[in-house]
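Peer 1: this one's structure only:
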């Protein structure tokens, strides 16, 4: 990617962050409610499996409702722990009292750590972004932490991004290391980019006979 393209991505980040700051609180709540209700209604949503998510802060689409609902219904919910060097470890959410203040104004879980390769063993990843385009290219904050973490995920693990209205866009600049996402949830509901992708198919059962 050229220096001009990188400058363009920085400008896009500033633009989307400014637009988020202008949103009213009701918009965050609405997006969080739609995220929780939409994902829990999907047939591929694990009833009591393992979900990698994040604890939203500031103007991000609210994920607190989703995390709480999944945990209360028996799912193991993993939240990120930022490590020096730009890697993400993952630890179990065990209720709001299990969260502690961390760098950058984040709240991070203090429960059992599952390691940087935890996305390889989860049923679903809910990932943050400032925007996503219609081919699944994700615009993050520029640190690359989530791209590195998503590189560990399995072939049958969908990645879903919650977005505010207006953050699903026609096109975004992409780099080689960018990991595309599989779907977004906006206030309008779920948008799946490739319904035929292996991530939406049940994984093969080990030892099963092939026809």
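Peer 2: Perfect, I can see it now. This one's a predicted model, so the numbers in the text were calculated from it and none came from an experiment. Numbering: from 1, shown residues only.
Peer 1: every contact and neighbour count from this point should use C-alpha atoms.
Peer 2: Will do.
Peer 1: spit out the contact partners of the residue positioned nearest the centre of the chain.
Peer 2: For the chain, the residue sitting closest to the mean C-alpha position, by C-alpha atoms, centre = their mean, is residue 127 at 1.0 Å. By C-alpha atoms under 8 Å, 6 or more residues apart in numbering, the residues touching residue 127 are 53-54, 146, 159-162.
Peer 1: included below, for side-by-side comparison, is a second structure:
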């Protein structure tokens, strides 16, 4: 098993032990802290995602951003694992999609819509002191990051995690991109080397 796969396995096992109350409390704390981030507070458009299962909660943050008038884009998983995007119009507009995901039910804006975002909220399992993020391994967000790079777009990259998911080291490959900030229920940390 690769180093990344082993780290993913351990982190997912820890998440599996979280109770619904643990997830709810963490989501509330994350929503408040992330909404106050300058990278999100000053954004006109934020590309985000709807948390599912035991992922660190994004629902409170999505609603807080929308209430402030921020245009929130949510991903739509395509058959080839790439991502299309749609606008978030509130919790009632979400539809259940494949793999248990929740996606926007409205108009599709195309994979390049993410290039207009001021900030991109990336799902993840861990981040290290360099800002290197460990994703789930499906490659969807690697494609997003490559698309941003090709377009010359430099949105703030932010990841929401649980406290114990900020680790000493994430195995990195040449195509991996550092994030600008990580928000956990108890701390926000920025990585200056990742700033555009």
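Peer 2: Received the coordinates, thanks. Predicted, not measured: the structure shown is a model, and the values here were computed from it.
Peer 1: TM-score for these two?
Peer 2: TM-score of the superposed chains, computed with TM-score structural alignment, normalised by the length of structure 2, equals 0.91; 193 aligned residues with a C-alpha RMSD of 1.8 Å.
Peer 1: select from the contacts of residue 127 of structure 1 the one having the most neighbours.
Peer 2: Highest neighbour count within the contacts of residue 127 of structure 1, by other C-alpha atoms under 10 Å: residue 162, with 30 neighbours.
Peer 1: aligned counterpart of that residue in structure 2, please.
Peer 2: The equivalent of residue 162 of structure 1 in structure 2 is residue 160 (alignment by TM-score structural alignment).
Peer 1: try residue 82 of structure 1
Peer 2: Match for residue 82 of structure 1 (TM-score structural alignment): residue 77.
Peer 1: in structure 1, which strand is the longest?
Peer 2: Ranked by residue count under DSSP state E, the longest strand found in structure 1 is strand 76-82.
Peer 1: list the helices and strands it packs on?
Peer 2: In this structure, strand 76-82 of structure 1 makes packing contacts with strand 50-52, helix 64-72, strand 88-92, strand 107-109, judged by 3 or more C-alpha pairs under 8 Å, 6 or more residues apart in numbering; DSSP states H and E.
Peer 1: count the neighbours of the match of residue 82 of structure 1 for me.
Peer 2: For residue 77 of structure 2, the neighbour count with other C-alpha under 10 Å is 18.
Peer 1: ok so, going back, so which of the helices and strands packed on strand 76-82 of structure 1 is nearest residue 195 of structure 1?
Peer 2: Among those, the nearest to residue 195 of structure 1 by C-alpha to C-alpha is strand 50-52 (20.2 Å).
Peer 1: how far apart are that closest one and its match in structure 2?
Peer 2: Its aligned residues in structure 2 lie a mean 0.6 Å from strand 50-52 of structure 1 after superposition (mean C-alpha distance after the TM-score superposition for structure 1).
Peer 1: any idea how far that strand is from the chain center?
Peer 2: Per C-alpha atoms, centre = their mean, to the nearest Å, the displacement of strand 50-52 of structure 1 from the mean C-alpha position of its chain is 10 Å.
Peer 1: now which residue in structure 1 aligns to residue 92 of structure 2?
Peer 2: Matched across to structure 1, residue 92 of structure 2 falls on residue 97, judged by TM-score structural alignment.
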